[in-house]
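Participant: Predicted model follows, preceded by the sequence.
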Amino acid sequence: MRRRFRRIRSPGNAAIAAVTVFALCSGMWLLSSGAGTHAPPQPSAAQAHTGRYDRGGARTAAPALPPSPPDRVRIPAIGVDAPLTGLGLTATGSLEVPPAGRKNLAGWYEAGTTPGETGTAIIAGHVDNADGPAVFYSLGALRKGSTIEVDRRDGGVAVFTVDAVEAYDAQVFPDAKVYGAATRPELRVITCGGGYSRTTGYQGNVVVYAHLTGSR
């Protein structure tokens, strides 16, 4: 099941807005294995935003980094350690996807903000493929305060702290909230989720909101 993207530009902060994420939201593994019993975890209400975007919480944002493409993402709390590939837009305006056969590969929107610079950077990956769980299968189990590290091509590491983890139905996906411009370095990590149906696949997306709290 293919989800379509549309592209918008914000001054000084290239971003995309989308209805949902990408192809392979059909739950190929769940369909082939009988579904239901292997559904990925979904975030609880306790992990949602409690205020207006939870701007900073108890941790202040770190100074922005200069632009540099990312090469790897690590999320220790859920065992993610994956290389990143650049994603562009297809001729129809939808976001390209990482190759489905490489289940431990994630992608980043390379026409947008690089992780660590001011703005909203986007990382996306599959929840599963035909062979089983993929790179972001456990994304819905991530909790506020968890750490996301992104290795950058300039040799540095951008360290983000998770502000919230939310699931959205495809029909009410909050484009502006997820993909809108930011005045500090922010990161969104996205996969399919939001419930599952054997007839239509995943009903929406899981979105992790994080902001830069350090670098090394």
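Facilitator: Nice, I can see it.
Participant: all contacts plus neighbour counts: C-alpha atoms, from now on.
Facilitator: OK.
Participant: The residue nearest the centre of the chain and P174, how far apart?
Facilitator: Residue closest to the mean C-alpha point of the chain, counted by CA atoms, centre = their mean, is V189 at 1.8 Å. Per CA to CA, to the nearest Å, V189 is found 15 Å from P174.
Participant: Show me what whatever helix or strand I190 lives in is packed against.
Facilitator: I190 is part of strand 185-197 when elements are defined by DSSP states H and E. Packing partners of strand 185-197 (3 or more CA pairs under 8 Å, 6 or more residues apart in numbering; DSSP states H and E): strand 119-124, strand 157-169, strand 201-215.
Participant: From these, pick the one with the highest average neighbour count.
Facilitator: strand 119-124 (a mean of 26; mean count of other CA atoms under 10 Å).
Participant: and the comparison structure, right after this:
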Amino acid sequence: MTGSTTGRRGGLLASAATAVLLATGCAASDDGAPAAPSPPASASSTAAPSTAPPPRASTAPSTSPSPQPPVLDASTPVSLTIPAIGAESELLHLGLRENGSLEVPPEGPGAPASWYTDSPTPGERGPAVLLGHVNATGGGPGVFADLRALEPGDTVEVARADGSTAVFAVERGEQYGKDAFPTLEVYGNTEGSELRLITCDGYDPATGEFDDNYVVYASLVR
């Protein structure tokens, strides 16, 4: 099936351009354990959607059209499964606060992951954004505690409201400092359907805060 560009996609790009979207941060809980992500840091107000470089000129005419990356029609996500790390979660649908900062998933044991509602639905063209805690309030693992264990080829399965399941294959994971977060690489346009899993990383016991974010990049395979 072929998805179309939606207002949701435009909202994501507009958010990045107007400095309301970046990555989630984390702070420590009262007992010193790492806690839930805080609202996102501001992106540059000059940010704009990235564009792909023009293709190289071919020395011979192509005999067949290039295959197009798979995309699905829009359908809101319901739940998430990552078999390689045993992670399962219902998906909340979170947007922006009145001050333009990103809402964050609720804290506590078993806190579910969340889909950012101004990103494409998982399976549509573009990068769908899912956020989750690396730890639970008061200690213990969060839903995205083991993202670092994912390897290229591992699958991420997103059940959707239309009864379908969008299956993504992990390509890579990257750790970024909050002051060097690559907004366009994470949120910019993509030719096919992609997925971003974002959590906190780089816990500093001296400050009780996470200094970094960890992002998993994945692409739709079916």
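Facilitator: Structure's in. What do you need? This structure is a prediction, so every number in the text was calculated from the model and none was measured.
Participant: Can you pull the TM-score for these?
Facilitator: After superposition, the two chains reach a TM-score of 0.75 (TM-score structural alignment, normalised by the length of structure 1), with 179 aligned residues with a CA RMSD of 2.5 Å.
Participant: circling back to that earlier point, the strand holding I190 of structure 1: average distance to aligned residues in structure 2?
Facilitator: Between strand 185-197 of structure 1 and its aligned stretch in structure 2, the superposed structures give an average distance of 1.4 Å (mean CA distance after the TM-score superposition for structure 1).
Participant: Next, the angle from that strand to strand 119-124.
Facilitator: Relative orientation of strand 185-197 of structure 1 versus strand 119-124 (axes from the mean of the first three to the mean of the last three CA atoms, to 10 degrees): 40 degrees.
Participant: And the strands in structure 1?
Facilitator: In structure 1, the strands defined using DSSP state E lie at 5-8, 15-18, 70-75, 80-87, 106-109, 119-124, 128-129, 132-133, 147-152, 157-169, 185-197, 201-215.
Participant: so how much does the fifth one differ from structure 2 once superposed?
Facilitator: After superposition onto structure 2, strand 106-109 of structure 1 lies on average 0.4 Å away from the residues it aligns with, using mean CA distance after the TM-score superposition for structure 1.
Participant: Need the contact partners of that strand.
Facilitator: 70, 82-88, 97-98, 121-126, 135 (CA atoms under 8 Å, 6 or more residues apart in numbering).
Participant: Apply 6 Å and report the result again.
Facilitator: 84-87, 98, 122-125 (CA atoms under 6 Å, 6 or more residues apart in numbering).
Participant: Can you say which two of those residues are spatially most distant?
Facilitator: Within these, P98 and I122 form the most distant pair, 13.4 Å apart (CA to CA).
Participant: Of the contacts of strand 106-109 of structure 1, which is the nearest to V21 of structure 1?
Facilitator: A124 (7.7 Å).
Participant: Aligned counterpart of that closest one in structure 2, please.
Facilitator: Per TM-score structural alignment, the equivalent position to A124 of structure 1 in structure 2 is L131.
Participant: wait, isn't that match in contact with L195?
Facilitator: No: between L131 of structure 2 and L195 there is no contact under CA atoms under 6 Å: 10.9 Å.
Participant: that older thread, switch the helices and strands packed on strand 185-197 of structure 1 over to CSV, and while doing so, append distance to L142 of structure 1 to every line.
Facilitator: Putting these into CSV (distance: least, CA to CA, whole Å) gives the following:
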stretch, distance to L142 of structure 1
strand 119-124, 15
strand 157-169, 7
strand 201-215, 8
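Participant: Can you report how many residues lie near K178 of structure 2?
Facilitator: For K178 of structure 2, the neighbour count with other CA atoms under 10 Å is 20.
Participant: what's the closest non-adjacent residue to it?
Facilitator: Spatially, and ignoring its direct neighbours in sequence, K178 of structure 2 is nearest to D212 (5.3 Å; CA to CA, 6 or more residues apart in numbering).
Participant: Would you enumerate the residues in contact with T183 of structure 2?
Facilitator: Taking CA under 6 Å, 6+ apart, we find T183 of structure 2 in contact with no residue.
Participant: quick one on the thing from earlier: export the strands of structure 1 to a markdown table and append columns for distance to A141 of structure 1.
Facilitator: Listed next are the strands of structure 1 as a markdown table, based on distance: least, CA to CA, whole Å:
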| stretch | distance to A141 of structure 1 |
| --- | --- |
| strand 5-8 | 26 |
| strand 15-18 | 23 |
| strand 70-75 | 11 |
| strand 80-87 | 12 |
| strand 106-109 | 18 |
| strand 119-124 | 16 |
| strand 128-129 | 15 |
| strand 132-133 | 14 |
| strand 147-152 | 13 |
| strand 157-169 | 9 |
| strand 185-197 | 12 |
| strand 201-215 | 10 |
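Participant: So which of these is nearest A61 of structure 1?
Facilitator: Nearest of the strands of structure 1 to A61 of structure 1, taken as CA to CA: strand 201-215 at 4.9 Å.
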